[in-house]
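Enquirer: Only the shape, not the letters, is given here:
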């Protein structure tokens, strides 16, 4: 075991010239950060989730963060396909909006720029019952 660092050496046996690398630039070129929900976005989603759990509609959730989008999946039972996926895709922000709600079959139920407006799809409308 030696005190020398584990780096390749040139033919002369001495180490190569020291190269300064900007760590932020290296990290961004190496592996971009995944897309995530911000705290306020997650708070709005969890508020709707809590309400629906209280009503007995939903039971489980999963959060996925990928390089392209963030997904909050809602399940009736944990072993099934998600009932809904709340997605954040920043690439679509300039077009239809970054936020969307997708059902089990992949149909986009609502899309928009404002998450609170998109989440209104889960609001139940009052119905008049005649007796």
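Expert: Done, it's in. Please read all numbers here as calculations on a predicted model, not as lab measurements.
Enquirer: use CA for all of it now, contacts and neighbours both
Expert: Noted.
Enquirer: Please list all residues in contact with the residue nearest the centre of the chain.
Expert: Among the residues of the chain, the one closest to the centroid is residue 70, at 1.6 Å (CA atoms, centre = their mean). By CA atoms under 8 Å, 6 or more residues apart in numbering, residue 70 lies in contact with 34-37, 63-64, 87-89.
Enquirer: Presented hereafter is structure B, for comparison with structure A:
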């Protein structure tokens, strides 16, 4: 029997390698989310933290596709801005460097005419 060297385990990705929302960004997103839940527009959310993007997905019902995605892509910081709000059909509704400015496109949905 010929001894073989052990096969190395695949390199594990470091959790610090992932893009994530910081506390202030998450606070802004969850404040908007809470107001939209109170208005009856949104019901559920999901978060994904990947190597190049962090995504906050908003759902009207749990078993559906997300109606909005709020993305953070640090690589686009110098170009178009690292924050984006993307609609259900994949259309970018707003992109920019300031998260609060980008989230304003969703706050407009709260404003309704009163009879």
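Expert: Okay, I see it. From a predicted model like this one, the values you see are computed outputs, not experimental measurements.
Enquirer: Most neighbours out of the contacts of residue 70 of structure 1, which is it?
Expert: If you count neighbours using other CA atoms under 10 Å, the busiest of those is residue 88, which has 26 neighbours.
Enquirer: Under the alignment, what does that one map to in structure 2?
Expert: Using TM-score structural alignment, the partner of residue 88 of structure 1 in structure 2 is residue 72.
Enquirer: excluding its backbone neighbours, what's nearest that match?
Expert: Distance criterion CA to CA, 6 or more residues apart in numbering; nearest residue to residue 72 of structure 2, sequence neighbours excluded, is residue 83 at 4.7 Å.
Enquirer: Please give me every residue in contact with that neighbour.
Expert: 70-73, 95-99, 102.
Enquirer: Can you say which helix or strand has residue 89 of structure 2 in it?
Expert: Remark: residue 89 of structure 2 resides in no helix or strand, with elements defined by DSSP states H and E.
Enquirer: What about the contacts of residue 70 of structure 1, which are in strands?
Expert: Mapping those onto strands (DSSP state E) picks out 63-64, 87-88.
Enquirer: Out of those residues, the closest to residue 42 of structure 1 would be?
Expert: Checking these against residue 42 of structure 1 by CA to CA gives residue 63 as the nearest, at 10.1 Å.
Enquirer: Residue 75 is in contact with the closest one, correct?
Expert: No. Counting by CA atoms under 8 Å, residue 63 of structure 1 sits too far from residue 75 to count as a contact (11.5 Å).
Enquirer: Thank you, goodbye.
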